[in-house]
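J.: sequence plus the predicted model coming up.
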Amino acid sequence: MKRRGKRVLGIGGAATVAVAAVATAAVVNLQGASEATAAEPSGATGFAAQNGGTTGGAGGKTVRATTGTQIHQALCGRAANSTPIIIEVAGTITIGNTAKVSGSCNTAAGVIELKDISNVTLIGVGSTGVFDQIGIHVRNSKNIILQNLHVKNVKKSNGATSNGGDAIGLESSVSNVWADHLTLEASGGESEGYDGLFDMKSGVKYVTLSYSVLKNSGRGGLVGSSDSDTGNGPVTYHHNYYQNIESRTPLLRAATAHIYNNYYEKLGSSGINPRNGGKALVQNNYFKDSQNVLGTYYTDLKGTWQASGNVLDNVKWTGEGTHAGAGMTSNGTVTVPYTTKLDAGASIPSIVKSTAGHGTGMKTSDGGTTAPNPGTTTPAPGTTTPAPGTTTPAPAPGGTNLSIGAGADGSSKASGSSYGNVIDGNTSTYWQPSGNTGDISVKWSSAKTVGSIVIKEASGSKVTSWKLIDETSGKTISTGTNSGVKTFTPISTKKLTFEVVSATGTTRITEFETYAK
């Protein structure tokens, strides 16, 4: 783990804060002085880092506020609505202490209004920065950072209301928002007066929600408010903790999302819900005590998902919707324009619970290995998910298995086995060499581009050393000590040979799958 930020003292001991490697600026305390400082943002990730990046108020004056009115005053007291500013929130914000303020911008009473502005960081100080029954509304704005804040119990009915019942709502021509280390919570669902925790609609683009806790709500969040609201996204969600949420984690209408390294616990009805053309790349997440965690639900307008490396821990699937299912099977290809490091799915509960949310010290994970080309997660339905703390197998590649419809031959075969059994898509049939070692090949009439293979063995078979040979060039392109997934620099070939160098038990290969990547 690593911790963002550092504490610096300015002249005379006044607290200061540096943001995004910009020179330290003196804090202006609107009410009271304090030695505590807000943690230092270290840079946006995911889609918020695209489209020119998200830097918030970096380079601007740092102002401290303890009421909602003071936040509005700081926003509207700038020389222009684009003048960079960092607002440290060091108190509890309520509807009662949040009044309308005008100036270089315009705000509203009873809601934190970031409207028609840009270049703002709103960041909590330590365990302060609590928004109690008051939402944060971002509208017609860009380059916004919301960090280390706790927003709770925002209602749209049945009591004091704020922001339409959303804890955080992004709406109408909003771009480049980084929401990080937040705690967003409700105390019930729509019948109790609550709406979404993190909603985006009417043209919201390039957003990242990271290291945040979303809990105790009927609705986690949506991207697109209706089937006609199709101009939103892309969005990245990573290292978030969704706990006791009924649905929408998130709901994607015609939007693309990269969803990785999140921990989902107790999803009541459904989880990730791409629909109406929505697309989700779902990697190395952990789902526990939940149901219908990935698929298209409550509509016939289908979405697309590509899944890999996810862990399912007591996950159920009901008759509602179109599911990814127990194998988390992908139904298409989803790509993102950046690379990232992924933590292993099995490690996500401990990592996320120690880093996510408000007041946790802005800790982050250094990640695991660089993310592979996205693929499908293909544990066979009914197989056991690795227990937490165990090594998650490499994700299976996506796309078409090029071995289906190809030819096969080999060095030898035992009675009752066949070369063709490794390319028939049936794991109940197999090839067995006449001895413990031998080789099996997949061949095509015209050259194919191959960048990964999957070797599957029957029960009792254990290959301990192997080579993969490109028969077109005669070169050994990969080696290994166990079966499973192997990726390599793509080659163009008419024939690939899997040579078993050593094995224990009786070698029986059930499938030799080949993929373009």
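T.: Looks like it arrived, so ask away. Numbering: from 1, shown residues only.
J.: only C-alpha atoms for contact and neighbour calcs from this point on.
T.: Will do.
J.: mind listing what's buried in the stretch of helix or strand T487 belongs to?
T.: Assigned by DSSP states H and E, T487 falls within strand 484-504. For strand 484-504, the neighbour count (16 or more other C-alpha atoms under 10 Å) marks 484-487, 491, 493-501, 503 as buried.
J.: out of these, the closest to A15 would be?
T.: T487 (51.0 Å; C-alpha to C-alpha).
J.: ok, the closest one touching L468?
T.: No. Counting by C-alpha atoms under 8 Å, T487 sits too far from L468 to count as a contact (11.0 Å).
J.: N158: how many residues sit nearby?
T.: N158 has 10 neighbours, counted by other C-alpha atoms under 10 Å.
J.: what secondary structure does it sit in?
T.: Following DSSP: H, G, I helix; E, B strand; the rest coil, we place N158 in the coil state.
J.: would you mind measuring from it to T94?
T.: For N158, the distance to T94 (C-alpha to C-alpha, to the nearest Å) stands at 17 Å.
J.: what do you get for D470?
T.: Going from D470 to T94 by C-alpha to C-alpha gives 67 Å.
J.: how many neighbours does N29 have?
T.: Count around N29 with other C-alpha under 10 Å applied: 17.
J.: would you confirm that it contacts T67?
T.: No. Applying C-alpha under 8 Å, one finds N29 not in contact with T67, separated by 11.8 Å.
J.: just checking, what packs against the helix or strand where S290 lies?
T.: Using DSSP H and E, S290 sits in strand 286-291. Here strand 286-291 touches strand 263-267, strand 311-316, going by 3 or more C-alpha pairs under 8 Å, 6 or more residues apart in numbering; DSSP states H and E.
J.: so which of those is the most surrounded?
T.: strand 263-267 (a mean of 24; mean count of other C-alpha atoms under 10 Å).
J.: for that one, packing partners?
T.: Secondary elements touching strand 263-267 (3+ C-alpha pairs under 8 Å, 6+ apart): strand 241-247, strand 286-291, helix 348-355.
J.: G303 contacts T296, doesn't it?
T.: Yes. G303 is within contact range of T296, at 6.1 Å (criterion: C-alpha under 8 Å).
J.: those two: who's more crowded?
T.: T296 (28 against 25).
J.: quick check: that one vs G68, distance?
T.: T296 is 39 Å from G68, by C-alpha to C-alpha.
J.: now do the buried residues in the strand holding S290.
T.: 286-288, 290-291.
J.: tell me the one among the residues you listed nearest to V311.
T.: Of those, the one sitting nearest to V311 (C-alpha to C-alpha) turns out to be Y286, at 4.8 Å.
J.: quick one: the closest one and I348 touch, right?
T.: Yes. Contact status for Y286 versus I348: in contact at 6.2 Å, counting by C-alpha under 8 Å.
J.: this is the comparison structure:
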Amino acid sequence: MRRPVALRLHAALATMAVAAATGVVLSMPEAAAAASGATGYATQNGGTTGGAGGQTVRATTGTQIHQALCGRAGSSTPITIEVEGTINHGNTTKVSGDSCSTAADKIELKQISNVTIVGVGNGAVFDQLGIHIRESSNIIIQNVTVRNVKKSGSPTSNGGDAIGMESGVRNVWVDHTTLEASGGESEGYDGLFDMKNDTQYVTLSYSTLRNSGRGGLIGSSESDRSNGYVTFHHNLYENIDSRAPLLRGGIAHMYNNHYKSLNESGINSRAGAKAKVDNNYFEDSKDVLGTFYTDQAGSWQVSGNIYDNVTWSGPGEDNNPAGPDPQSNTTVSIPYPYTLDDASCVPEVVSGTAGAGKGLRVSDGNCSPQTPTPGPSDPTPSPTDPTPDPTDPPSGTNLSIGAGSDGTSKAGGTSYGNVRDGDMSTYWSPAGSTGSVSVKWGSATTVSRINIREAAGSEGTIGAYRVVDHGTGAVLASGSGAGVITFPAVSLEKITFQITGASGTPKVAEFETYAG
């Protein structure tokens, strides 16, 4: 008799605990999103670029992620949100705004587009808090861990899905993530990676999915056949009961994945779905491919796979396993280029590349993991040119020294002039939690970068903001949190920093301005 998921997790979780204690699990390098670009079906339908070309902001709480989304000029304004730290129910609240629709119990990407969420620094962990993508497009999620999201028990989030997509979602690339649970449905968990109700053009790459009753699905029921065009490549599925994934209708392409300890079933193609299954390595598993738990058949095209200690059940009314000698029963045409690693080296390649904290390493198609080399338009810095910390001032002359300043309000004991005196011990605060402060000159001055520096003890207070050309009213940048903010160079006489959200009373010690 099969042991319950909770019992089978004991050894795996013990190993994870040791890794966490030594810093392995959360050891993630500074990394910018999309270093080597989207792959698979996410490259179709116009492609997937996320927040490329937009503002980059840093977030250490779920609330700050929501504030960054809500602080944009519009719901399609590109933004990259660099996340560091643990995101959980305690630091994630609903934020309102014209460019967002958020919720307190999940990271909500709803009715928006052109967004990248990427883990940086010491790691980004979404703990018991799922990521929900709904009625949205052009989304990248990269280098993050999402763990122990529950649909029952306490706390609950996102219907129990680590990452869930539904309702008219287009072009999503999820890359180098770790998605994990600590049991099956009886322990309160659902799927790790779910797509339903018209979700298309999705790629899951170089990710680890483990320790769950359900890996994920495409389609919520036999009648939900509006989903598809999904690529899964170079992923590790480990200690999963079923749904690796479950396909209802549509087309999916699985190549160079390592499937290990699939306890009940693996790729479940049903309800008219077509699966192209190339050069995967199936190990210590049962019924890794076929149609299971339904009489509505799907189909598959297979080539180059290795079946290592795989067992197969006999066919029945509601089960049609592809093995013990899997053969193709359909053909699938793939519209994008891809290079296959030989299946024999897939376990080694996936071990060195899949999951968060792997330095965004990818395969070169010749069984050798490589660190991606950024292209001219990619934001990832070279090893000798580290990503600037938001608190590091830009090089050049601070144009605020000797300029003038004013604002909308100021708290007692503070002054507008304190933001341009070069003294971190003095500061300006608004009369409430929001307000504006400006730096101004007697003639047109070119500015392309500012640095907002919070007074000691108030770091992290500033939430959503806008940077505005006071003369024209144009929003130059928007986002969340203090630090360095860049935008296309503009000639102006007055620049305004508007604080539209905060977790307390902001204290701006310096409002530095730079030409370049």
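T.: All right, it came through fine. All values reported here derive from a predicted model rather than from experimental measurement.
J.: which residues do G303 and T296 of structure 1 both contact?
T.: 273-275 (C-alpha atoms under 8 Å, 6 or more residues apart in numbering).
J.: just put the residues you listed in JSON lines and tack on neighbour count.
T.: Listed next are these as JSON lines, based on neighbours: other C-alpha atoms under 10 Å:
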{"residue": "N273", "neighbour count": "31"}
{"residue": "P274", "neighbour count": "30"}
{"residue": "R275", "neighbour count": "25"}
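J.: got CSV for the residues you listed, with distance to T340 of structure 1 and secondary structure too?
T.: Below are these laid out as CSV (distance: C-alpha to C-alpha, whole Å; DSSP: H, G, I helix; E, B strand; the rest coil):
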residue, distance to T340 of structure 1, secondary structure
N273, 23, strand
P274, 22, strand
R275, 25, strand
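J.: closest to T236 of structure 1 among the residues you listed?
T.: Looking across the shared contacts of G303 and T296 of structure 1 and measuring by C-alpha to C-alpha, the closest to T236 of structure 1 is P274, at 13.7 Å.
J.: isn't the closest one up against W305?
T.: Yes. The pair P274 of structure 1 and W305 qualifies as a contact (C-alpha under 8 Å) at a distance of 7.2 Å.
J.: residues shared between the contacts of these two?
T.: With contacts taken as C-alpha under 8 Å, 6+ apart, the residues that reach both P274 of structure 1 and W305 are 280, 295.
J.: just the element for the residue mapped onto I133 of structure 2 from structure 1, please.
T.: Residue pairing (TM-score structural alignment): I133 of structure 2 is matched to V138 of structure 1. According to DSSP H and E, V138 of structure 1 maps onto strand 136-139.
J.: in that strand, what's buried?
T.: Neighbour counts over strand 136-139 of structure 1 (16+ other C-alpha under 10 Å) mark 136-139 as buried.
J.: compared with structure 2, how much does it deviate?
T.: Superposed on structure 2, strand 136-139 of structure 1 shows a mean distance of 0.3 Å to its aligned residues (mean C-alpha distance after the TM-score superposition for structure 1).
J.: what's around E222 of structure 2, how many residues?
T.: E222 of structure 2 has 14 nearby residues by other C-alpha under 10 Å.
J.: that one falls within a helix, correct?
T.: No. Secondary structure of E222 of structure 2 (three-state DSSP): coil, not part of a helix.
J.: got a list of what it touches?
T.: Applying C-alpha under 8 Å, 6+ apart, the residues near E222 of structure 2 are 248-249, 271, 296.
J.: out of the residues you listed, which is most surrounded?
T.: R248 (29 neighbours).
J.: secondary structure element holding whatever residue of structure 2 lines up with T121 of structure 1?
T.: Alignment note (TM-score structural alignment): T121 of structure 1 maps to T116 of structure 2. Following DSSP H and E, one finds T116 of structure 2 within strand 113-127.
J.: on that earlier part again, contacts for the strand holding S290 of structure 1, please.
T.: 261-271, 293, 310-318, 345-346, 348-349.
J.: against structure 2, where does it fall?
T.: Mapping strand 286-291 of structure 1 onto structure 2 (TM-score structural alignment) gives residues 281-286.
J.: same check on stretch 192-200 of structure 1?
T.: Using TM-score structural alignment, stretch 192-200 of structure 1 pairs with 187-195 in structure 2.
J.: what is the distance between that stretch and the centre of its chain?
T.: Mean-position distance between stretch 187-195 of structure 2 and its chain equals 17 Å (C-alpha atoms, centre = their mean, to the nearest Å).
J.: cool, and stretch 329-337 of structure 2?
T.: Relative to its chain's centre, stretch 329-337 of structure 2 lies at 28 Å (C-alpha atoms, centre = their mean).
J.: M362 of structure 1 reaches S42, doesn't it?
T.: No. Applying C-alpha under 8 Å, one finds M362 of structure 1 not in contact with S42, separated by 9.8 Å.
J.: between these two, who's got more neighbours?
T.: Neighbour count, other C-alpha under 10 Å: between M362 of structure 1 and S42, M362 has more, with 25 against 15.
J.: counterpart of that one in structure 2?
T.: Checking TM-score structural alignment: M362 of structure 1 goes with L360.
J.: secondary structure element for that match?
T.: Short version, using DSSP H and E: L360 of structure 2 is in no helix or strand.
J.: measure it to I79 of structure 2 for me?
T.: Relative to I79 of structure 2, and taking C-alpha to C-alpha, L360 of structure 2 is found at 20 Å.
J.: just A181 of structure 2 next, same as before
T.: Distance from A181 of structure 2 to I79 of structure 2, counting by C-alpha to C-alpha: 29 Å.
J.: so which of the two has more stuff around it?
T.: A181 (29 against 25).
J.: apart from its chain neighbours, what residue comes closest to that one?
T.: Closest residue to A181 of structure 2 apart from its sequence neighbours, by C-alpha to C-alpha, 6 or more residues apart in numbering: N148 at 4.4 Å.
J.: ok so G218 of structure 1 is a strand residue?
T.: Yes. Counting by three-state DSSP, G218 of structure 1 is part of a strand.
J.: the aligned residue in structure 2 for it: what's it in contact with?
T.: Aligned counterpart of G218 of structure 1 in structure 2: G213 (TM-score structural alignment). By C-alpha under 8 Å, 6+ apart, the contact set of G213 of structure 2 is 5, 183-185, 189-191, 240-242.
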